[in-house]
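S.K.: predicted model, plus sequence, below.
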Amino acid sequence: MQRRFLLSALAAASVVPGMSWAQAGKPIRLIVPFPPGGATDISGRVLQEPLQRILGQTVVIDNRAGAGGSIGMSELARSAPDGLTLAVATLSTHGVNPAVFAKLPYDPIKDTVGVTELVKAPGVIVINPTELPMVHSFADLVKYLKANPGKVSYATPGNGTIGHMWGELFKSATGTAMVHIPYRGAGPALNDVLAGQVAVYFDQVASSLPYVKQGKLKALAVSWNARLESLPDVPTYGELGYQNLNDPSWFGLVAPAGTPAPVVLRIQQAVAQALAEPAVAQRLAGQGLYPSGTSPQAFSKQIVSEIAKMKKVAAYAKISLD
């Protein structure tokens, strides 16, 4: 049944006016709403070559960083819905931002359409073992925090960031209290955790893993559906009974609202084909990213679900950046 669906989708795409991008002679612009070098940028660039090959059309990466991804997404929202402009969406642009900002220059539901989830990125809670020598497990941390409310701090890349939301979600789920210390970026936040200025940090596994391996940080739990090969001794949140904390971060692909469904499906299938290539999967795995390739319908539902979840967290923690 799935094979018949894919074949019919590709057949439909082949007859859509303007679908032959190569004949149009215009490149596909892939907007990355964050600076070069980060995980968002990497997830787009890894797909650049295989998508060019599969679609037979040039793919140009366009970094439009700023305002937590809002600048890039507003650029996408203003673009023609012809399949020639796409953007890498993140949990920030299509989850956190609409939850913490009353006004955005784009509407993630009305102005964009989900194409596919590209990759998932496991999250992790880490501590500085020197600052919390009595904490050897997730249960130990919860116990200590309940006995010492407000005496432990956690660092984040800034107010309203994913790390901030993860921290508040943790506090809500465990019934604990910690002091939020916002920084201007992930680098400064992680550096201060390593230096012992702050004890707890919520991060993506890829960023903290080298320091966990070196013993400078201790990982207590990961947000994934099973234990990671890179951290076999670290349990998942779900395993510990906190399934609502077990959702990883993700990166996806969106198009301007109004992009024809057959065009969206053609792009999604090209992405799925690219993600299935061993070389692509290997490059992503090296960055702690795991290929996905979900359907447009599934990804669109995921975006709605993420926004609702983050709005609950923002309401609980009274986070508003307007």
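M.R.: Great, that's in hand. Numbers count the residues shown, from 1 in each chain.
S.K.: when you work out contacts or count neighbours from here on, use the C-alpha atoms and nothing else.
M.R.: OK.
S.K.: the closest residue to D41 other than its chain neighbours: neighbouring residues, count only.
M.R.: Distance criterion CA to CA, 6 or more residues apart in numbering; nearest residue to D41, sequence neighbours excluded, is V32 at 6.0 Å. As a burial measure, V32 scores 29 neighbours (other CA atoms under 10 Å).
S.K.: list the contacts of V32.
M.R.: T40, D41, G44, I61, D62, N63, R64, A65, G72, A87, V88 (CA atoms under 8 Å, 6 or more residues apart in numbering).
S.K.: counting by contacts, list what the host helix or strand of the last one packs against.
M.R.: This means V88. Assigning secondary structure by DSSP states H and E places V88 in strand 85-90. If contacts are counted by 3 or more CA pairs under 8 Å, 6 or more residues apart in numbering; DSSP states H and E, strand 85-90 sits against strand 28-32, helix 39-55, helix 70-77, strand 249-256.
S.K.: looking at the ones you listed, which one is packed in the most?
M.R.: strand 249-256 (a mean of 26; mean count of other CA atoms under 10 Å).
S.K.: remind me, longest helix of this structure?
M.R.: In the chain, assigned by DSSP state H, the helix with the most residues is helix 296-317.
S.K.: what angle sits between that one and strand 249-256?
M.R.: Angle of helix 296-317 versus strand 249-256, following axes from the mean of the first three to the mean of the last three CA atoms, to 10 degrees, is 120 degrees.
S.K.: pull the residues that contact helix 296-317.
M.R.: Residues external to helix 296-317 that are found in contact with it (CA under 8 Å, 6+ apart): 91, 94-96, 98-100, 109, 113-117, 165, 168-169, 172, 252, 264-265, 268, 320.
S.K.: what's the burial count for A80?
M.R.: A80 has 14 neighbouring residues, counting by other CA under 10 Å.
S.K.: next, the one to line up against it:
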Amino acid sequence: MFLNRRQALVASAAVMAPMIANAKLPAHAKIHCPFSAGATVDMVCRQLAEQLRGKLAETVIVENRTGAGGLLAIDALVRSPADGLTLMVHGGAIQSVFPHTMPKLPYDPFKDVAPVSMTHQLEYGFAVGPAIPESVRTLNEFLAWVRSNPKGGAFATPGAGTPLHFVPMVVSQSSKVDLVPVHYRGSSAAMPDILGGQVPAISTALSDLVPFLADGKVRMLATSGPTRNSLTRNTPTYAEQGFPEVTAVAYNAVFVQGDTARAKQEEISSMVRAALATEPVRVAFEKAYIKPYGCTPSEALTEGRAGYKRWGKVVKAVGYVPAQ
């Protein structure tokens, strides 16, 4: 079979088109993760990397930059080229809370990093373990019990200077009940002491507590959302129990280097939101008790600035003094 000149050109173009398209796609991109492998945020990073492969770059890898309270991952992002090929998934707290709790913040939260989309939202939960009597089923019952048992007011947190530390402290101030934080390096490190009865209560992400509720060893007393969470419908919110000032919803987001061109930020945001809408991501998130939640760069930035003002007031109100 012989092709005429026109047929040959068409055939050649059909062969060359995907080659040209691939040539335009960068070879490598990376996503920095501030947590170790196996953590929820690590799962989020790996799901996004899989979905962005072949779109953002031919290969997208996850680098776990753990340590220094999440600052190592931020430093790696800030030092990267502003070409949109280095991403980071981190908590919105790097813009809203860290500036108020770290005396020498090594980055500008609104210049050095830029959020392009949220990945998911999460609420906080307050739960008690076997150290607290079975009869205690609500936050107010817990506070009443602590009034009668002052040494029982300790609660675990996954880290000092975090919203999970501050939420019970606001309750403590409002109720005039002495609650004392016990800080751990993550909620997974704290759970053995909760289950063993060494620490009575814990304030952590709701998604971290749900797996422990089924056998009754851990009882959820309050959640931080504006309405009851679908995962714990029988648990009233802080607001329902008389603490409306504790209503709070956290989020994680995809960040790029702050000097990344606005058009590139919008492009990456669209890719991330498309990834979050895929069935594999939905299923993976559901197993981790979280729901995909994407947004535009403008929406993410607006939330970051609002959180900065909100948490600044909270940190001041509870009298938190950062370690020097």
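M.R.: Structure's in. What do you need? Values in this document were obtained by computation on a predicted structure and should not be read as measured data.
S.K.: rewinding a little: could the contacts of V32 of the first structure be laid out in JSON lines, adding distance to G286 of the first structure?
M.R.: Output for the contacts of V32 of the first structure, formatted as JSON lines (distance: CA to CA, whole Å):
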{"residue": "T40", "distance to G286 of the first structure": "14"}
{"residue": "D41", "distance to G286 of the first structure": "14"}
{"residue": "G44", "distance to G286 of the first structure": "15"}
{"residue": "I61", "distance to G286 of the first structure": "21"}
{"residue": "D62", "distance to G286 of the first structure": "23"}
{"residue": "N63", "distance to G286 of the first structure": "22"}
{"residue": "R64", "distance to G286 of the first structure": "25"}
{"residue": "A65", "distance to G286 of the first structure": "24"}
{"residue": "G72", "distance to G286 of the first structure": "26"}
{"residue": "A87", "distance to G286 of the first structure": "22"}
{"residue": "V88", "distance to G286 of the first structure": "19"}
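S.K.: ok, and those residues in the second structure?
M.R.: Retained in the second structure by both residues aligned by TM-score structural alignment, their matches' CA atoms under 8 Å are the following of these: T40, D41, G44, I61, D62, N63, R64, A65, G72, A87, V88.
S.K.: show me what contacts the first one?
M.R.: Residues counted as contacts of T40 of the first structure (CA under 8 Å, 6+ apart) are V32, P33, F34, V88, T90, F251.
S.K.: if you set the cut-off to 10 Å instead, what comes out?
M.R.: T40 of the first structure is in contact with V32, P33, F34, V88, A89, T90, V119, W250, F251, G252, counting by CA atoms under 10 Å, 6 or more residues apart in numbering.
S.K.: the third one should be in a strand, yeah?
M.R.: What that stands for is F34 of the first structure. No - using DSSP: H, G, I helix; E, B strand; the rest coil, the assignment for F34 of the first structure is coil, not a strand.
S.K.: could you report the neighbour count for the residue mapped onto it from the second structure?
M.R.: Aligned by TM-score structural alignment, F34 of the first structure pairs with F35 of the second structure. By other CA under 10 Å, 22 other residues sit near F35 of the second structure.
S.K.: what do you get for G286 of the first structure?
M.R.: Neighbour count for G286 of the first structure, taken as other CA under 10 Å: 10.
S.K.: ditto for P211 of the second structure
M.R.: For P211 of the second structure, the neighbour count with other CA under 10 Å is 12.
S.K.: any idea how far it lies from E123 of the second structure?
M.R.: Here P211 of the second structure is placed at a distance of 15 Å from E123 of the second structure (CA to CA, to the nearest Å).
S.K.: element containing T66 of the second structure?
M.R.: For T66 of the second structure, there is no host helix or strand (DSSP H and E).
S.K.: wait, doesn't it sit right on A39?
M.R.: No - T66 of the second structure is beyond contact range of A39, at 11.2 Å (criterion: CA atoms under 10 Å).
S.K.: F285 of the second structure contacts Q121, correct?
M.R.: No - judged on CA under 10 Å, F285 of the second structure makes no contact with Q121 at a distance of 11.1 Å.
S.K.: list residues touching both of the two?
M.R.: K291, P292.
S.K.: E277 of the first structure maps to what in the second structure?
M.R.: Superposed on the second structure with TM-score structural alignment, E277 of the first structure falls opposite T278.
S.K.: burial of its match, as a residue count?
M.R.: Based on other CA under 10 Å, the number of other residues close to T278 of the second structure is 12.
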